[in-house]
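In: Attaching a predicted model along with its sequence, questions to come.
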Amino acid sequence: LTYPRTDSRALPEDYLPTVKQTFEMLADSGMKHLAPHALTALNNNYIRPTKRIFDNSKVSDHFAIIPTLQAPSGLSEAEQKLYDLVVRRFMAVFFPSAEFMVTTRITSVVNQHFKSEGKVLVKPGWMAVYGKEAAEDVADAKEGDKGQNLVPVREGETVRTESVETKALKTKPPARYSEATLLGAMEGAGKLVDDDELREAMQEKGLGTPATRAAIIEGLLTEKYMFREGREIIPTAKAFQLMTLLRGLGVEELSKAELTGEWEYKLSQMEHGQLSRAAFMAEIAAMTERMVKKAKEYDRDTIPGNYATLTTPCPNCGGVVKENYRRYACTGADGNSEGCGFSFGKSPAGRTFEPEEAETLLRDKKIGPLEGFRSKAGWPFVAEIVIKFNEEDKNWKLEFDFGDDKKGEETGELVDFTGAESLGACPKCGGAVFEH
């Protein structure tokens, strides 16, 4: 296959001879499921210089993914399936359109009109590459295999209703994204933009590029903004907290596809000499300055959001514990006062509590071991979290509990490094450093 990291769907205008050579290679390849279609295209002169396929203006750094002149050999099952997908699409675009015979019937019942449609494939055209046949060519077809044909009746003929059935159905909410559907949503994000000019600018671009979309998703997973559960990708409390912050700061455009569309539109204007680079960069600088100013001025306690109220009472005074942008805090017995001062952060060591985890921690006074924490040096670690009463502050405080490792360190037991090889000298005191 040709270079895969491209989002172009067109070929260079001087590529017609190479395409014909590729069809000849496929026709002589001996691949029984592909060779006949390549031969059909050659014999019927389907390969023509049409602008829909050969268009230099629609080719970016690399043209569309197509098979090379090298016949495949020794492919694994997965590689063969991928090769077949590319080859079938490559051949199908040169085939003629498929033709259907569509029958539309309007039936009148007591002044109410009902529409019935029949659809039968007459000429498969490009669909032949994917194994479709014309209805009359389907041998030993069962009912429905030849398409949805209507029972013949004469115009104005009276018919008898055999049965009427009413179905009470409910719409289902959209399914959660999988990696495949999320990649598709990123690719087609421009379709959701309302502004015509911005939507046109994002046409066939979307969010990210074919080379970066998967890496963007992996980055969000690594930083715990979402996690995998089976095939589904589910946002975490950290992701919701970020969206709450963006809304509270009034910079929600950072999360919208319209921003990408606006930039693509202005880059297109620059390309055609309608906007200067200096003007575009000045707009970017002004937007950045505005966002940084809002971030500096924000009050973490007044960021609006859909915050939770925990069912477990405050361990210190029995008041109501509510969530705000940064913390879970006591709000007094009435749920609307300053409370007793008890609170704990929502994101200790960079890991954000899910509401259910905060409830468990408050109820059981401990939770874990939990993964996803990071030290100040950036190292990941696992730990339990406990809430303990602090005699000095006369209130309950959140602490990390490292279990047996911590207890072992507190014993002060000396470790014998006799015979062990030193890793080098301590940069502070010059003593030997050993691995333990």
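Out: Arrived safely.

In: Please make it C-alpha for all contacts and neighbour counts, starting now.
Out: Noted.

In: now the strands: where do they sit in the stretch 201-350 of the chain?
Out: Counting by DSSP state E, counting those that start in this stretch, the stretch 201-350 of the chain has strands at residues 226-229, 232-235, 321-323, 327-330, 343-345.

In: any chance of those strands in CSV, plus distance to residue 105 and mean neighbour count?
Out: Formatted as CSV, those follow (distance: least, CA to CA, whole Å; neighbours: other CA atoms under 10 Å):
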stretch, distance to residue 105, mean neighbour count
strand 226-229, 47, 14
strand 232-235, 43, 16
strand 321-323, 60, 23
strand 327-330, 63, 23
strand 343-345, 66, 19
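
In: Could you point out which of those strands sits nearest residue 387?
Out: Taking CA to CA, strand 343-345 is the member of the strands of the stretch 201-350 of the chain nearest to residue 387, at 9.1 Å.

In: and here's the other structure:
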Amino acid sequence: YSAQQTLDYVQSLYEKKLTTYPRTDSCYITDDDEEMLEELTEELESFLDITPADVDEAVPRTRRTVNREKVTDHHAILPTRSMLHADLDALPKGEQNVLKLIIARTLMAVSKPFRYLETLLTTECAGEEFTAKGKEVLEEGWKAVERKVLADILNRKQELTALPNAAENECGILNAELKEGQTSPPKHFTEDLLLHAMETASADSMPEGVERQGIGTPATRATTIEKLVQKGFLERKGNKKTKVLLPTDKGKALITVMPEEIQSPEMTADWETKLLQIEHGEMEPSEFMTEINTMITELVKNTEMKKGANALMKSKIIGVCPNCGKPVVEREKGWFCENRECRFVLWKDNAFFKRLGKRLDAHVADKLLRDGRVRLKDCKSAKGKTYNATVLLSCEADGRSKFSLEFEGGC
């Protein structure tokens, strides 16, 4: 699910009183909620028929989830007792899956640790050291809970590689080969990675004690990503299982012309520092607002930014010029040949298409450049009658575009 879908699902669960308040970035609860969490845990284990592992009675298993300093306005998302008596099968599939994740994470947080033994084997050949690692599970702990609650969602089983017992000088060389490779660039952002990056952006520059950190809030980050996709600055690509977020030409153009100060999360850090100074009486609110007004005024005056953005955003190549063979790019008023000496252009405000009661849009321009023709339905004649016809594209002797009609059943 996308970040916005997930937020919508958990908001719906909250409105149905199946989970607690969703718009939080805290993973902890306060001391006041610890007793409630212990009782809820026992009821969830009974509800799911999970046998709790032996725990140290001297230290409550919920203790590791308590951290008042890391709880801001709201504690971590938890299932409610109302959920235990609800008809969960009646929920939409997406809400069921998100609710299962919340239940699983709640129980995993109070379960025993996942313990394993890791073996590191170091060998030496021709003065070079080579290493191999192996793992052996000692105690499944919270992974057992994860597997039981999320079995139908995870659909995967990770096998750990165990190394054989080996004493010193027992290893020999079976074969050797030389492999050439290249370093890999950083992976593209998935939505969860981007959300984490937004949350931690400029964290090192933030002063101690600020209320907000990073870019946006838990309530706005998913919406911000969705808006960037809807506005055409980002696009999702990938398969059904994993989708990455990639900038579009429009997005790249915007970043190219946008002032550096707006792009940087350092601006948020600077504002938060000054808001903290205002809170402590070290800065006047009017001084802070004057700085903001001055910055906005300067940005509004910078008309070249908008002009540059329009130029970059409209230079998308959509085909090849039928007159000279150079690329045809989209601009504000039409699709132009990049060759300055060529006169070929497809005007968006096109008189020929207007007479047909049609509009020359990007789809029509693409078809004309690719196939030299485009079939149109329900064209209008001068007498108001409708007909179907094919528009043919050719060029005048001087390179200008020329259109003609081919009617169905003959010319």
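Out: Yep, that arrived. Just so it is clear, the model here is predicted, and its values are computed rather than measured.

In: TM-score of the superposed pair?
Out: After superposition, the two chains reach a TM-score (TM-score structural alignment, normalised by the length of structure 2) of 0.63; 346 aligned residues with a CA RMSD of 4.9 Å.

In: re the thing from before, I'd like the strands of the stretch 201-350 of structure 1 as a markdown table, with distance to residue 12 of structure 1 appended.
Out: Listed next are the strands of the stretch 201-350 of structure 1 as a markdown table, based on distance: least, CA to CA, whole Å:
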| stretch | distance to residue 12 of structure 1 |
| --- | --- |
| strand 226-229 | 40 |
| strand 232-235 | 38 |
| strand 321-323 | 58 |
| strand 327-330 | 58 |
| strand 343-345 | 57 |
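
In: now the closest residue to residue 386 of structure 2 other than its chain neighbours: how far from residue 318 of structure 2?
Out: Of all residues not flanking residue 386 of structure 2 in the chain, residue 380 sits nearest, at 4.6 Å (CA to CA, 6 or more residues apart in numbering). As judged by CA to CA, to the nearest Å, residue 380 of structure 2 and residue 318 of structure 2 stand 28 Å apart.

In: Look at those two and report which has more neighbours.
Out: The neighbour count for residue 380 of structure 2 versus residue 318, taken as other CA atoms under 10 Å, is higher for residue 318 (19 against 16).

In: thought the residue nearest to residue 386 of structure 2 was touching residue 389?
Out: No - with contact defined as CA atoms under 8 Å, residue 380 of structure 2 does not reach residue 389; the gap is 10.3 Å.

In: Spell out the secondary structure type for residue 119 of structure 2.
Out: Following DSSP: H, G, I helix; E, B strand; the rest coil, we place residue 119 of structure 2 in the strand state.

In: now for it: what does it line up with in structure 1?
Out: With TM-score structural alignment as the criterion, residue 119 of structure 2 lines up with residue 103 in structure 1.

In: How about its match: what's its closest non-neighbour residue?
Out: Among residues not flanking residue 103 of structure 1 along the chain, residue 118 sits closest, at 4.8 Å (CA to CA, 6+ apart).

In: again with residue 375 of structure 2
Out: Excluding the flanking residues, the one nearest residue 375 of structure 2 by CA to CA, 6+ apart is residue 390, at 4.2 Å.

In: The one you found should be in a strand, yeah?
Out: Yes - the assignment for residue 390 of structure 2 is a strand, going by three-state DSSP.

In: Pull the contacting residues for it.
Out: 373-376, 405-408 (CA atoms under 8 Å, 6 or more residues apart in numbering).

In: if you set the cut-off to 6 Å instead, what comes out?
Out: Counting by CA atoms under 6 Å, 6 or more residues apart in numbering, residue 390 of structure 2 makes contact with 374-376, 405-406.

In: Same question for residue 275 of structure 1.
Out: Counting by CA under 6 Å, 6+ apart, residue 275 of structure 1 touches residue 269.

In: one more time with 10 Å
Out: By CA atoms under 10 Å, 6 or more residues apart in numbering, residue 275 of structure 1 lies in contact with 266-269.

In: do residue 71 of structure 1 as well
Out: Residue 71 of structure 1 makes contacts with 1, 22, 25-26, 28-31, as judged by CA under 10 Å, 6+ apart.

In: repeat for residue 162 of structure 2
Out: Residue 162 of structure 2 neighbours (CA under 10 Å, 6+ apart): 117-119, 133-137.

In: What is the equivalent residue in structure 1 for it?
Out: Superposed on structure 1 with TM-score structural alignment, residue 162 of structure 2 falls opposite residue 149.

In: Residue 173 of structure 2 too?
Out: Using TM-score structural alignment, the partner of residue 173 of structure 2 in structure 1 is residue 161.

In: where exactly do the helices run in the stretch 251-400 of structure 2?
Out: Ranges of helices within the stretch 251-400 of structure 2 are 260-263, 266-279, 285-301, 303-313, 351-355, 362-371, based on DSSP state H, counting those that start in this stretch.

In: would CSV of the ones you listed with mean neighbour count and distance to residue 141 of structure 2 be doable?
Out: Listed next are the helices of the stretch 251-400 of structure 2 as CSV, based on neighbours: other CA atoms under 10 Å; distance: least, CA to CA, whole Å:
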stretch, mean neighbour count, distance to residue 141 of structure 2
helix 260-263, 11, 44
helix 266-279, 17, 40
helix 285-301, 12, 52
helix 303-313, 15, 53
helix 351-355, 14, 70
helix 362-371, 16, 57
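
In: out of those, which comes closest to residue 123 of structure 2?
Out: With CA to CA as the measure, helix 266-279 is the member of the helices of the stretch 251-400 of structure 2 nearest residue 123 of structure 2 (46.8 Å).

In: So what touches that closest one?
Out: 201-216, 260-262, 280-288, 292.

In: same deal with stretch 159-175 of structure 1?
Out: Applying CA under 10 Å, 6+ apart, the set of residues contacting stretch 159-175 of structure 1 from outside is 107, 109, 153, 181, 232.
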